Structure formats: structure tokens, C-alpha cells
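**Q** sequence unavailable; structure follows:
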């Protein structure tokens, strides 16, 4: 089933419901743990539209929810000073990666990312968490950004290895969520530029009408609800919830890749 099949056969209300539910759920997850919107959206929309098209309608809700998350806190200035090498790497990796959404096998990429996230989440839940030494942090930060950018270009997902890297910096709960918002905002802009360079926003390549508008309010509503839930979770509970969230996203991505 694809987008043309649905819109062409008449039950457009069904498609509206699918898109709204996808972005509401993805926004809720993002509001609670600070991530998951592009990952869940890309995966759940795979059955009704091509990956490049799903990434295109994801750009606006992803950018605005990430910008909201980035500005929602008092640590933005210090995070920018500390994490600018990571952001520089993300932009470079996204724009100049040799593979992209239109060239890489989506199933293989999804399965690989899912397996990596599962391993990392299990380490965080049942073993000592990873830590990044301050010496050489700028170099490791830039390298993590390059890898994240390359994976973003290939899959439309901003999670790996930026999320494990940021978590390894031992940031506090709200700082981590704000740092994720900063990284994801930069990733969204970089992905937009990559898609634009590849012609994904050319006339005739994008769906029209409500499908470009509906994802944004659904995602914002989900994020607002998720943030309310996060405010009731303590520091230790949040870390546990964070790793459980990563584990579930990893399992989902692995299963999606295997069944692709």
C-alpha cells in the first residue's frame, strides 16, 4: 500500500487518521524522553509513502518540535559552546555522505541502527553507563557528529550515535533533553538541505494539501502532553525511562528492517 493507492481510492479520511495518529504518538514519545519523533514517524509511515516523501513531510514538525525542545531551558548557551563540534560534524556528515535516502537499502539501515540502539540501551540499563573523557572531547564530538550526519542522510533518523554520545556526557535530565533538541534541530536543517539538493522538494515530488499541514499540530500536541508527563519523573526514573525508550525504539527499528 502507498500514498497514491490511498488517496486515489477515496478513503482520504483514513490517511488523515493514520498521519495524525503517527505524529501524535511520535510527539508524545519525544515529549517524554526527548527523542523518537523522526524514528517512529519514518517507520510508521513507511507503509503508506516512500521514505524520501515521508522525510519531506517530517521536516516542518521535526524542526519546530526540536526548536521548541532546544529553547525550553536555561542551558542553551553553555550547550552550544560545548557541543558546537558535534553540530559541525552533523552538518558535514549529512551534506557530504556518499549515501542517502534514495540510494541506501532502508531495511538494512533500519536493522543495523536498531541493533546498535538495543545494545546501547541494555548497557545503560544493566551495566555501567558509558562516559566520555573531557580530554579530546572536541575531537570525539566532531567524529560523533560526522557519523550521525551520515546515518541521518541515509535513513532520515537522527538518533545514532548522537544520542548515546550526549547521554555519555552525564548531563542532567533537562540539560540532556535540551542538548538533544539542539542536535536534532541542526540535523533537521541539514537533512532539509540534503533533500533539497537531491530534488526531493521539486514540484510533483511532494504530497499536497492537508498532508503537509496536519503533522505539525498533531506532533505539537503530542510533545506538550509528553512534557507534562516528564515533569512528574525524577532524575533516576528519567534515566531508566530514557534507556527503556531507546530499547523499544531499537527493537522497533530492528523488526522493521528485518521485515522490510
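**A** Thanks, I have the structure now. Quick caveat, the model's predicted, so the values are computed rather than measured.

**Q** make it CA atoms for all contacts and neighbour counts henceforth
**A** OK.

**Q** what's around residue 123, how many residues?
**A** Neighbour count of residue 123, defined by other Cα atoms under 10 Å: 14.

**Q** please, which helix or strand holds it?
**A** Using DSSP states H and E, residue 123 sits within helix 106-126.

**Q** so which bits of that helix are buried?
**A** With burial defined by 16 or more other Cα atoms under 10 Å, the residues of helix 106-126 counted as buried are 106-111, 113-118, 120-121, 124-125.

**Q** who's in contact with the next helix or strand after that helix?
**A** Sequence-wise, the next helix or strand downstream of helix 106-126 (DSSP H and E) is helix 137-155. Applying Cα atoms under 8 Å, 6 or more residues apart in numbering, the contact partners of helix 137-155 are 83, 85-104, 106, 109-110, 157-162, 165, 187, 191, 194.

**Q** also stretch 26-43?
**A** With Cα under 8 Å, 6+ apart as the test, stretch 26-43 has contacts from 22-23, 51, 54-55, 58, 62, 69, 156-159, 177-178, 180-181, 218-230, 238, 241-242, 245, 249, 253, 256.

**Q** this is the other structure I want to compare:
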């Protein structure tokens, strides 16, 4: 433990254990097992380190997981969905970079959370049994840009992506692979502005490297589970995960303003 403490953020056993729990949950999510677990990463790590340090530590780990997920889900993605969402997402990242200094992360989380909960109500109560919706250029442009922006400023790009993609009712494997590809590209593009902000110091990269084996195992485990779920189980599960994500984001936003 003393050797690890010399070059990482893991100064004691408690910090290392908390990091293991956080990375394991995020890995399950990156493998395809819902976005709710991914949002637990920074809050759990924030129990033992400053939130900004926690977010900086997770980004290299997310990039590792993205590589594993892209390989695991290779060939399983919908090109049309990516075509409609990715270019606007790049615009959203640019906007996030330019407005980072004046954007309230708490407000962004609150808005995204409310949108996620509203979407779940609309799709599961008001439009239950509705046929899949087709691709839309305007809606793709809006939700893609929103996903890129919120991913950059608050690590909360999942709900905007889900609002667009869940309505398509793709095969579960196709949906998951498309999500994996989308966020792998978004996270890769975020590297340059994050590096410019000085987030990738030596200890950050060393701490991420220590977590690499767990990142691999948890991501593959998430993919293995989701590949065995059929559509009748997958979509109710995803709506449940989106509900948890929305509730968590609303809670984060409200409590930040309250305190």
C-alpha cells in the first residue's frame, strides 16, 4: 500500500476500496448495463477526494473502458443514429468548452434530470405501446448537441442520448453498441480541452493505470449481462435506469442550490 500511495491518489486502504467500488459500477455501465451506475462514479469518489479530482481521475478510466466496449460491441451500431447525433455533439462540446467558466454544473444536472424524468413519464405512461419513432434530423441535432454539451460540462450526456435513441426501439445489442460508439468518440474528443485545463497530471494517470484491470473486468461483465437480455426485459430495464439517473441528477442539482 505504501508503494501505491507514493505515486497515486490512493493514500490509504479506505480510499483504494472506495475507488474500486466506483470503478466497478462505472465499468458495468460502460459495458452496457444502464447509465445509472456511471453517475455513481464521481459522487462515490468524492467521499474520499475533491470532486474535481474525482472527475479528472475517472476520465482516463472512461477512455480505457471505451476502448474495451468498442472492441466488445464491434459491428453492433446504427450508422444513421450516429450520423444524426455525432456532428451536433461536436458542436455541443465546443459550446461547453467556450462556456465552461460561466456554466453552472448544478443547473445543467437539474435540467437534464428533469428532462430525463419527463421523458420516462411520457414514454411509459402517456405513450405506452406506441410504435417506434423514425430518425429525425432536427431532433437528432438538438439531442446530439445537448448530449455533447452536458457530457463536457457535467459528465451527464447519457440522458439526452437516451431521450433520442430509446424512442427508436432498436435491438438491445444495436442500441448498446450505438451508445458505446457515440460516447467513445465524445470522450475522445473531450481529451484535448480537458488536457488544456490541466486535468491529466502524473498522479491522475498513475491512479487510472492501477484501476485498469478492474476497468477491463467490470466492463466485460456488463457487456456479458446485457448481451443475454431480450428486448422485453431490456427496455423496461433501461427506463428504470433512466429514472434513477434523472432522480440522481435532480437531487444533485437541487442540493447544490440549497446548500
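**A** Happy to help now that I have it. For clarity, every value in this text was computed on a predicted model and none was experimentally measured.

**Q** re earlier: okay, angle between the helix holding residue 123 of structure 1 and helix 137-155 too, please.
**A** 140 degrees (axes from the mean of the first three to the mean of the last three Cα atoms, to 10 degrees).

**Q** helix 106-126 of structure 1 against structure 2, how far on average?
**A** For helix 106-126 of structure 1, the mean deviation from structure 2 after alignment is 2.4 Å (mean Cα distance after the TM-score superposition for structure 1).

**Q** give me the contacts around that helix.
**A** Residues from elsewhere that reach helix 106-126 of structure 1, judged by Cα under 8 Å, 6+ apart: 51, 129-130, 154-155, 160, 164, 240, 243-244, 246-260.

**Q** please apply the same query to stretch 179-194 of structure 2.
**A** By Cα under 8 Å, 6+ apart, stretch 179-194 of structure 2 touches 30-32, 59, 62-63, 66-67, 69-70, 73, 77, 82, 86, 89-90, 93, 97, 148, 152, 161, 200.

**Q** do stretch 9-24 of structure 1 as well
**A** Counting by Cα under 8 Å, 6+ apart, 6-7, 37, 40-41, 44-45, 211, 214-216, 218-223 sit against stretch 9-24 of structure 1.

**Q** give me the buried subset of those.
**A** Among the contacts of stretch 9-24 of structure 1, the ones that count as buried by 16+ other Cα under 10 Å are 6, 37, 40-41, 44-45, 214-216, 218-223.

**Q** residue ranges of the helices in the stretch 151-260 of structure 1, please?
**A** Secondary structure of the stretch 151-260 of structure 1 by DSSP state H, counting those that start in this stretch: the helices cover 162-167, 173-197, 215-230, 235-259.

**Q** can I get those in TSV including distance to residue 144 of structure 1?
**A** Below are those laid out as TSV (distance: least, Cα to Cα, whole Å):
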stretch	distance to residue 144 of structure 1
helix 162-167	6
helix 173-197	11
helix 215-230	26
helix 235-259	18
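
**Q** so for residue 77 of structure 1, which of those sits nearest?
**A** Nearest to residue 77 of structure 1, of all the helices of the stretch 151-260 of structure 1, is helix 173-197, at 10.5 Å by Cα to Cα.

**Q** average offset between the closest one and structure 2?
**A** Mean deviation of helix 173-197 of structure 1 relative to structure 2 after superposition (mean Cα distance after the TM-score superposition for structure 1): 1.1 Å.

**Q** the inter-axis angle of that helix versus helix 215-230?
**A** For helix 173-197 of structure 1 against helix 215-230, the angle by the same axes, to 10 degrees is 160 degrees.

**Q** return the set of buried residues in helix 173-197 of structure 1.
**A** By 16+ other Cα under 10 Å, the buried positions in helix 173-197 of structure 1 come out as 173-195.

**Q** repeat that for stretch 249-259 of structure 2.
**A** For stretch 249-259 of structure 2, by 16+ other Cα under 10 Å, it's 249-250, 252-253.

**Q** would you mind pulling the contact partners of it?
**A** Under Cα under 8 Å, 6+ apart, the answer for stretch 249-259 of structure 2 is 106-114.

**Q** quick check: the gap between the aligned partner of residue 238 of structure 2 in structure 1 and residue 30 of structure 1.
**A** Under the alignment (TM-score structural alignment), residue 238 of structure 2 pairs with residue 242 of structure 1. According to Cα to Cα, to the nearest Å, residue 242 of structure 1 stands 10 Å off from residue 30 of structure 1.

**Q** quick one, which of these two is more surrounded?
**A** The residue with more neighbours, out of residue 242 of structure 1 and residue 30, is residue 30; 29 against 20, by other Cα under 10 Å.

**Q** is the more buried one in a helix, a strand, or coil?
**A** Recorded secondary structure, residue 30 of structure 1: helix (DSSP: H, G, I helix; E, B strand; the rest coil).

**Q** ok so, going back, now the angle from the helix holding residue 123 of structure 1 to helix 235-259?
**A** 150 degrees.
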